[in-house]
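A.B. asks: Here you go, sequence then predicted model.
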Amino acid sequence: MTAVVLSPSPTLLALLLWIVCEVVVGTSQEERCVYLDHAHHLDTVGLSQDGDVIIGALINFYVLPPTLDLSFTKEPYLQSCSEFQESPVQWAQAVVFAVEEINRNPSLLPGVRLGYRIMDTCTRYPHSLRAVMSMISGGNATCETTRPAKLIIGDSASTQCIILSRVLSPLHVPMISYLATCVCLSNRREYPNFFRTIPSDMYQARTMAQMAKRFGWTWVGAVVADNDYGLQAVQAFREETKGTGICLAFVSTLLRERLAKDVDRAVKMVQSSSAHVIMVFAWYMDVEVFLTELVRRNVTDRQFLASEVWSTSSHLLSNPALYTITQGTLGVAVRSAPIPGFEKHLQELHPSRYPRDTILRVLWERTFGCSPVHNKTSQSGLPPCSGKESLEGVQNGVTDVSNLRATYNVYLAVYAAAYALHSLLACTAPNSSDLTMTPGCSSPDIITTQQLLEHLKLLNFTTQLGEKFYFQDGEIPAVYDLVNWQRGPGGTLQYVLIGRLEGSNLIIKESAISWPGNSNKVPVSVCTAECPQGTRKAIKKGLPVCCFDCLPCAEGEFSNVTGYQKSL
């Protein structure tokens, strides 16, 4: 077959050239800028700083996605989210603080300036996927592009991390999560580019199973998020309790898009079940709705086992409506560690210092009731701020540094990235013993994400607290605090440390525990009490082994030990 080449007419060429000029050249910067999708308004929800190497970070500043438009009358696109959270602002500032601290350090990455780009994920994978693609490509528009991010810190949720890891793995882009705990993410074959600074849920489930065994709770209910975080936690608990005589009475799931309906179903299950110990793996704002409904229905005599996401939530602890139901809660908490100088950094935050930080503007509006933006771009409708507003003396989820848990995980993730880059760039410190070496690093422009990924695997450094830090197949050693919610001064609730988990070693100070109702007695949660002497267990058909009848021993047989049967 002979190819025929058609010569375009001069008129057609002129038309095409005119269209290109209209689209690209235009008369203004706005017309010259071409956006790759219709959700470019999401690019402004976050903060950024340029540098020689960019670290991307995914933070869920907002948690409630808008209702989907299913009319199909227009092209669908991602809309802005609602329900602003304060705590994640502190996580984002941990990135900012760590980067600024590293850039001032002459011994770590000398001559290389780190930058960051932090974007909102709305705790939903379409938003996080769009954000991460923007980071690694340098932007979603043809104007104001930035350096592509070499590494991603995040996401906070396991489901998003599963999706992002599978998308980024073929590109060899490493990601370090500070809060994703799903056991499934430990699979290095499936997620070879995934690392985390928080232990796997396997250890949480093991801890809760050990607590249930220790206190004789054989009948446990579960209310969990309807995602990989919650469902995998239930699976891990089942694996840990196999053969121990501990059973799950029920499993109820919560999905934010249908939260009212799911909460209603979960509360009904709690009401109707004889299980008085309830394990809860869900986001703290969803837990609040669930607990509030239990209080409304006067169900306040349950013992809750809290996962790390809500076990130390200041938001829940400060809610007076929940005092009657949450007192006595036992929780597994991410270890706490101090960050020297971080409190001062937070107190000195001001929109004038970080003009590109749109999240800080929102925080200012919520905290001080005024707008820090004094020009026509301010759409809050609030009066302008005086400029003298300060976070010093303000007590909220951003400024509270008494227990830095997820925040410290974010801080560690930035340092892990920096030390991996330091190794990759063959950096030498000013105090190097080799006098022939000039302090500095090789050019960061030539490094690849695959090289950075390999150096993360071999990472080994000492933190500012004097602790050794390293990844073992992408994981860190399991260390948890065990907390108990107790009445404090003035009747308010506070959590108290009552134990610790290190590896498989569980340490609990039982005398320090305050049980629900301010009781000193351990709650009972069994489907059927152990059979007395002279009777035997008869398993009920269709029910777990924890539920049984106690029948008199047959003639010629006896039981001289509670719960057992012997034959003559």
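C.D. replies: Sure, I can see it.
A.B. asks: from here on, contacts and neighbour counts on C-alpha atoms
C.D. replies: Noted.
A.B. asks: Now do residue 255 against residue 262, distance only.
C.D. replies: Distance of residue 255 to residue 262, computed by Cα to Cα, to the nearest Å: 7 Å.
A.B. asks: Okay, one more to line up with it:
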Amino acid sequence: MQKATLVILCAFCIGQVYDCEVTGRFDMPYMFKRGDIMIGGIFPVFNKEITSTDSFKMEPLDVMCEGFDLRAFRWTQVMIFAIDEINKDPALLPHISLGYRILDSCASPTNTVRAALTLGSETDGMEATSPCPPAISALIAESGSSQSLAVTETLGPFQVSYFSTCACLSNRAKYPTFFRTIPSDYFQAKALAALVKHFGWEWIGAIQSDNDYGRNGVLAFAEEVKKLKICIAFIGTVLRTYPLDKILKVVEMIKQSTVKVILAFVPEGDFYPLMREIVKQNITGIQWIASEAWITAARPSTPEMYQAFGGALGFVVQKMNIPNLYPFLMNINPYRDPSEPFVKDFWETMVGCKPSSNVSDTGAAKICAGNETLMDHTQDVFFNVSQLRVTYNVYKAVYAIAHALHQLVFCRPAGEKNVKPCLNVSEIHPKEVSNSAKELQQGFLLLGND
């Protein structure tokens, strides 16, 4: 705990003139590219943290994660793609380069805090005894509402989320530097209640995830359906880290109930253990209502899951296209920079072999021959860039930050020619970027007090 405390003290000296000393770091892999202005990113590249028991007699073990998530990995690549695109744009932040530092949250609030503190400490190559400037000027994080809450309550830099929808994050008094490129669940709860009313369903069940997203979502939905005289028979609670016996209790709740319509207000990863048991026990005949977190996810659409969850209804995030993203994704290669984190995991998941020259590092995995390409996998949903939803929210978040930075540095909006800086890049602080973003909210659908 001592190390974490020291890192916190360092992180909060942002904007002060005192010397900053970091006596310890969390050993977290990250994608990195240096730039004049650094942007942080936190994504659930792996979707489950392997829990361990601490004795409090020694330093905690390094965090271990499992379940590589192709969807989240694509979010990291879109952040990199957007930054590269901006760096080539002469009209947006001219003669100023954006850099990035991207870490994995493991879809865990605890690990998200570790990632935030890592981003809040000094950047690579900075002397430990130098003044403590902001390591990042803005942060793109996170997908889960509990994870976003953990960041904004712990570190609180200018933060833009791409998938955190909890209405609780709309409290500007508590979270003045939090923004998002997706509407809050306040609107989704109203829409889902209207959907239930439209079909004349008066007796339904509900499943919530045991986190801020699920609990607040079902609470808001319950308040709306109560106004419409619709009754909720039961509320089951699930989480990706729950033991099997807790999942089975929810299964029994569903089997014993007479309801034929169930709302599931859960992220895909938290819902998946319950989905597997429902399919395993051949529970069919239920009309599922989905929250936006899983209605367009890939796993519920597999032939295995479709028999139980086919025909689910829900509201989706608007789909968009990003020009030139497809060739960028097709250019991902683990041999270009073997030390780049997460890319080997992507290759092993997508291609089916492990790109390693070190035989002892491959374990039981098949070793790549070295001539494999992504051309044989172009039909995978990972490369489908025609219906981008959350991915496009990440893209918008990067551009919103870039325009806020441009406005701050040049004191005028992007697009004008022959602009000169009115602020030195070294003087940028996250709070100032946040204030600049407030002026751009409507133009970028950057939502704060929504």
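C.D. replies: Looks like it arrived, so ask away. Because the structure is a prediction, the values reported are computed rather than measured.
A.B. asks: Surely residue 75 of the second structure touches residue 391?
C.D. replies: Yes: here residue 75 of the second structure lies in contact with residue 391, judged by Cα atoms under 8 Å, at a distance of 5.5 Å.
A.B. asks: Now do the contacts for the nearest residue in space to residue 375 of the second structure that is not next to it in sequence.
C.D. replies: Leaving aside its chain neighbours, residue 375 of the second structure sits nearest to residue 330 (7.7 Å; criterion: Cα to Cα, 6 or more residues apart in numbering). Going by Cα atoms under 8 Å, 6 or more residues apart in numbering, residue 330 of the second structure touches 374, 375, 383.
A.B. asks: The first one: what's it in contact with?
C.D. replies: By that I understand residue 374 of the second structure. Here residue 374 of the second structure is in contact with 330, 351 (Cα under 8 Å, 6+ apart).
A.B. asks: Which strand or helix spans the corresponding residue of the first structure for residue 120 of the second structure?
C.D. replies: Using TM-score structural alignment as the criterion, the counterpart of residue 120 of the second structure in the first structure is residue 136. Residue 136 of the first structure belongs to helix 125-137 when assigned by DSSP states H and E.
A.B. asks: for residue 42 of the second structure, same thing?
C.D. replies: strand 37-43.
A.B. asks: Check the mean deviation of that strand from the first structure.
C.D. replies: Following the fit onto the first structure, the mean deviation recorded for strand 37-43 of the second structure is 0.5 Å by mean Cα distance after the TM-score superposition for the first structure.
A.B. asks: Next, the angle helix 109-120 makes with that strand.
C.D. replies: Orientation of strand 37-43 of the second structure against helix 109-120 (axes from the mean of the first three to the mean of the last three Cα atoms, to 10 degrees) gives an angle of 170 degrees.
A.B. asks: according to the alignment, strand 37-43 of the second structure goes to what range in the first structure?
C.D. replies: The aligned range for strand 37-43 of the second structure is 53-59, by TM-score structural alignment.
A.B. asks: Number of residues surrounding the corresponding residue of the first structure for residue 432 of the second structure?
C.D. replies: By TM-score structural alignment, residue 432 of the second structure lines up with residue 451 in the first structure. Neighbour count of residue 451 of the first structure, defined by other Cα atoms under 10 Å: 16.
A.B. asks: For the closest residue to residue 451 of the first structure other than its chain neighbours, give me its contacts.
C.D. replies: Sequence neighbours aside, residue 424 is the residue nearest to residue 451 of the first structure in space, at 7.2 Å (criterion: Cα to Cα, 6+ apart). Residue 424 of the first structure sits next to 447, 451, 452, 455 when contact means Cα under 8 Å, 6+ apart.
A.B. asks: Give the aligned equivalent of residue 424 of the first structure in the second structure.
C.D. replies: Per TM-score structural alignment, residue 424 of the first structure is aligned with residue 408.
A.B. asks: Residue 121 of the second structure versus that match, what's the distance?
C.D. replies: Distance, residue 408 of the second structure to residue 121 of the second structure, using Cα to Cα: 23 Å.
A.B. asks: Nearest residue to the residue nearest the centre of the second structure in space, ignoring adjacent ones along the chain?
C.D. replies: Within the second structure, the residue whose C-alpha comes closest to the C-alpha centroid is residue 143; the distance, by Cα atoms, centre = their mean, is 2.7 Å. Spatial nearest neighbour of residue 143 of the second structure, excluding adjacent residues (Cα to Cα, 6+ apart): residue 163 at 4.4 Å.
A.B. asks: The one you found maps to what in the first structure?
C.D. replies: Aligned by TM-score structural alignment, residue 163 of the second structure pairs with residue 179 of the first structure.
A.B. asks: okay but that match is in contact with residue 156, surely?
C.D. replies: Yes: with contact defined as Cα under 8 Å, residue 179 of the first structure and residue 156 form a contacting pair (4.7 Å).
A.B. asks: Okay, helices next: where are they in the stretch 351-450 of the second structure?
C.D. replies: Assigned by DSSP state H, counting those that start in this stretch, the stretch 351-450 of the second structure shows helices spanning 390-410, 430-438.
A.B. asks: what's the average distance of the first one to the first structure?
C.D. replies: When the first structure is overlaid, helix 390-410 of the second structure sits 0.4 Å from its aligned residues on average, using mean Cα distance after the TM-score superposition for the first structure.
A.B. asks: by how many degrees do that helix and strand 37-43 diverge?
C.D. replies: Going by the same axes, to 10 degrees, helix 390-410 of the second structure makes 160 degrees with strand 37-43.
A.B. asks: now the end-to-end length of stretch 372-385 of the first structure.
C.D. replies: Start-to-end span of stretch 372-385 of the first structure (Cα to Cα) is 5 Å.
A.B. asks: Quick check: buried residues in that stretch?
C.D. replies: By neighbour count on 16 or more other Cα atoms under 10 Å, the buried set for stretch 372-385 of the first structure is 372, 373, 384, 385.
A.B. asks: One more: stretch 424-437 of the second structure?
C.D. replies: 428, 429, 430, 431, 432, 433, 434, 436, 437.
A.B. asks: quick check, nearest of those to residue 96 of the second structure?
C.D. replies: Comparing those against residue 96 of the second structure with Cα to Cα places residue 428 closest, at 12.7 Å.
A.B. asks: Tell me the spacing between the nearest residue to the closest one once chain neighbours are set aside and residue 402 of the second structure.
C.D. replies: The shortest distance from residue 428 of the second structure to any non-neighbouring residue, by Cα to Cα, 6+ apart, is to residue 137 (6.9 Å). According to Cα to Cα, residue 137 of the second structure stands 10 Å off from residue 402 of the second structure.
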